[in-house]
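[1] can't give you the sequence, but here's the structure:
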């Protein structure tokens, strides 16, 4: 267990998280999302994938805070990035500041040169806390949506010449082949902006191995048997919404309308399942916002990735 335990208000106690806590953490995150957005937009699989990040050691890199009533009041984890959530009923008591201090101390202990945290722009108190602690904005993220309720089926354009589109094949050797090919495509496409390539096992925990993975709504584009585009979909429980975890097109096939084609296929597939909308996240480093707006999506929320250097500044010579 980590020796870096924060100083908490009277009646609160902290301990590391374990696999048995995933359900409770998910419920806490969902409550925070409903308070901020009016709806929950996460699932247990996403929480599990975060807790399984390579290098993250639950005994030292996670923390749960329980209140005087024994219920989970806040949680945090840190591993290059960090995340802190405080239950709305326990805010204003210093828990967020205490967990932020803990995350920074743990990152320093682990030898990290910086710490990064994403905060919704609508959470003005959290933004103010980060800025007061020396965090600087780094990247803007947007959640976009395409409404599907009560309208005509989304139009799907004809594929460009030579492009064949089909759903992801579920299970077995065929599904494994699709998953491996999609992983390579996504990592190659995201090399331009992501700080590191994900190994297959880590990527799969966020996508094809999540309970919410929706192969029938995930769309692949091929040219001559080679994968050139992919939209990886999740059917998130309790949201009545579809979600696109990743959309990628091979660099030498961009600007051919493949991304628009994949998106429209996914939108139609989710509408046929009775979903009210389809959402995805993108950020300013990808340069994809204009594409999503052109295809008919609108911005629902924005967040900012904040970064703080943990390396002391050198004194002037």
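    Nice, thanks for sending it over. Just so you know, these numbers come straight off a predicted model, no measurement behind them.

[2] C-alpha from now on. contacts and neighbour counts both.
    OK.

[3] what is the burial count for residue 129?
    Other residues lying near residue 129 total 14 when counted by other CA atoms under 10 Å.

[4] nearest spatial neighbour of it, chain-adjacent residues omitted?
    residue 97 (7.4 Å; CA to CA, 6 or more residues apart in numbering).

[5] try residue 216
    That would be residue 167: by CA to CA, 6+ apart, it lies 5.6 Å from residue 216.

[6] number of residues surrounding the one you found?
    21.

[7] residue 25 contacts residue 75, doesn't it?
    Yes - counting by CA atoms under 8 Å, residue 25 does reach residue 75; the two are 7.2 Å apart.

[8] mind jotting down where the helices sit in the stretch 201-317 of the chain?
    258-272, 289-294 (DSSP state H, counting those that start in this stretch).

[9] most neighbours per residue, which of the ones you listed?
    helix 258-272 (a mean of 23; mean count of other CA atoms under 10 Å).

[10] before we move on, the earlier item: between residue 25 and residue 75, which is the more surrounded one?
    Set residue 25 next to residue 75 and count neighbours by other CA under 10 Å: residue 75 wins out with 26 against 22.

[11] what strand or helix carries that one?
    For residue 75, the host element (DSSP states H and E) is strand 72-79.

[12] equivalent analysis for residue 28, please.
    helix 22-37.

[13] may I see the buried residues of that helix?
    Along helix 22-37, these residues count as buried under the neighbour rule (16 or more other CA atoms under 10 Å): 22, 25-33.

[14] same question for stretch 162-180.
    163-165, 167-170, 178-179.

[15] next, the distance between the ends of that stretch.
    22 Å (CA to CA, to the nearest Å).

[16] likewise stretch 205-218?
    16 Å.

[17] with stretch 266-281 instead?
    15 Å.

[18] presented hereafter is structure B, for comparison with structure A:
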């Protein structure tokens, strides 16, 4: 087949998400990804579409595979299962590495679903090594009402909370994320997305200060509720606030007809044990691979 390659456009986002969803359906019999995630990623500040993205198209114009590079350090490559085994992944990984070198990056990382045997084999064959693990966790949406630390109340996210929630989230993630995201980037990939659900995103308040928050997104093709971010201010940690925030979100998800609360956590945060103590269990996992350039 005569495949062609070109930069991605925002108009390609639904077709690109369809590739991601088709793989999730094949590997796990369920779609977990959020449809507007691709568009949000393509609009990140460090992405120049003409330079940092590629889609592979068929003669009919269908998108068979895609790739992007973010800042020369992070990347993603996805091939539709209908076009697996034709060398498209190999071609795009090679492009990713070349583009990362153009960014003067010394290394580049890519996350691969642990059910993706072909993707794992490809990266291993090119010398990629394990950097970190991501786990998709789940918990029921029923249970008792949240128990709060003294002086703390919970309520749904309001528009005026945006800057305060941003600060709590960024402060909480500073210990492990490679860079502090500007407000515009954080908002564009969270509260400004069409999938953001304020009713399922509790904010913890002590006095007139935000001390914790959950950011939840809708998964239209899944029975799950999804927590994208959970953060607690450092001086309120160890007091049961994370459990209370998750419990509040879970109960609200249940009222909206969701069956399970889910969230991803990264081994770099060291939070897996905490989530397990909160009653969450691992559903599936992915691995972050990195290579030196």
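    Noted; the coordinates are in hand. All figures in this text were calculated on a predicted structure; none of them were measured in a lab.

[19] give me the TM-score for these two chains.
    After superposition, the two chains reach a TM-score of 0.96 (TM-score structural alignment, normalised by the length of the second structure), with 291 aligned residues with a CA RMSD of 1.2 Å.

[20] picking up where we left off before, ok, whatever residue of the second structure lines up with the residue nearest to residue 129 of the first structure to residue 206 of the second structure distance?
    When the second structure is aligned by TM-score structural alignment, residue 97 of the first structure is paired with residue 90. Residue 90 of the second structure sits 52 Å away from residue 206 of the second structure, going by CA to CA.

[21] ok, now residue 173 of the second structure?
    For residue 173 of the second structure, the distance to residue 206 of the second structure - CA to CA - is 21 Å.

[22] between the two, who's got more neighbours?
    Per other CA under 10 Å, whichever of residue 173 of the second structure and residue 206 has more neighbours is residue 173, with 19 against 15.

[23] those strands in the second structure, which residues are they?
    Ranges of strands in the second structure, per DSSP state E, are 4-6, 53-57, 63-70, 74-79, 107-113, 129-140, 152-156, 202-206, 209-217, 224-232, 260-266, 281-292.

[24] mind putting those into CSV with distance to residue 187 of the second structure?
    Formatted as CSV, the strands of the second structure follow (distance: least, CA to CA, whole Å):
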stretch, distance to residue 187 of the second structure
strand 4-6, 29
strand 53-57, 22
strand 63-70, 17
strand 74-79, 20
strand 107-113, 23
strand 129-140, 23
strand 152-156, 17
strand 202-206, 16
strand 209-217, 11
strand 224-232, 12
strand 260-266, 19
strand 281-292, 25
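
[25] and the ones you listed: which comes nearest residue 182 of the second structure?
    Among these, strand 63-70 comes nearest to residue 182 of the second structure, with 14.9 Å by CA to CA.

[26] report the angle between the closest one and helix 13-28.
    100 degrees (axes from the mean of the first three to the mean of the last three CA atoms, to 10 degrees).

[27] which secondary structure elements does strand 63-70 of the second structure sit against?
    Helices and strands touching strand 63-70 of the second structure, by 3 or more CA pairs under 8 Å, 6 or more residues apart in numbering; DSSP states H and E, are helix 13-28, helix 49-52, strand 53-57, strand 74-79, helix 88-102.

[28] of all these, which one is nearest residue 1 of the second structure?
    It is, among these and with distance given as CA to CA, strand 53-57, at 10.2 Å.

[29] now the closest one on the first structure. Mean distance?
    For strand 53-57 of the second structure, the mean deviation from the first structure after alignment is 0.7 Å (mean CA distance after the TM-score superposition for the first structure).

[30] whereabouts in the first structure does that strand align?
    So strand 53-57 of the second structure is aligned with residues 62-66, judged by TM-score structural alignment.

[31] in CSV: the buried residues of helix 22-37 of the first structure, plus distance to residue 154 of the first structure.
    Listed next are these as CSV, based on distance: CA to CA, whole Å:
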residue, distance to residue 154 of the first structure
22, 36
25, 36
26, 32
27, 33
28, 35
29, 32
30, 30
31, 32
32, 32
33, 28
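
[32] of those, just say which sits nearest to residue 295 of the first structure.
    Checking the buried residues of helix 22-37 of the first structure one by one against residue 295 of the first structure (CA to CA), the nearest turns out to be residue 33, at 26.6 Å.

[33] that older thread, among the buried residues of helix 22-37 of the first structure, which pair sits farthest apart?
    22 and 33 (16.3 Å).

[34] now which residue in the second structure aligns to residue 192 of the first structure?
    In the second structure, residue 192 of the first structure lands on residue 175 (TM-score structural alignment).

[35] tally of neighbours for its match?
    Residue 175 of the second structure: 12 neighbours (other CA under 10 Å).

[36] grab the nearest non-local neighbour of it.
    Nearest residue to residue 175 of the second structure in three dimensions, chain neighbours excluded: residue 269, at 7.8 Å (CA to CA, 6+ apart).

[37] that concludes my questions; thank you for your assistance.
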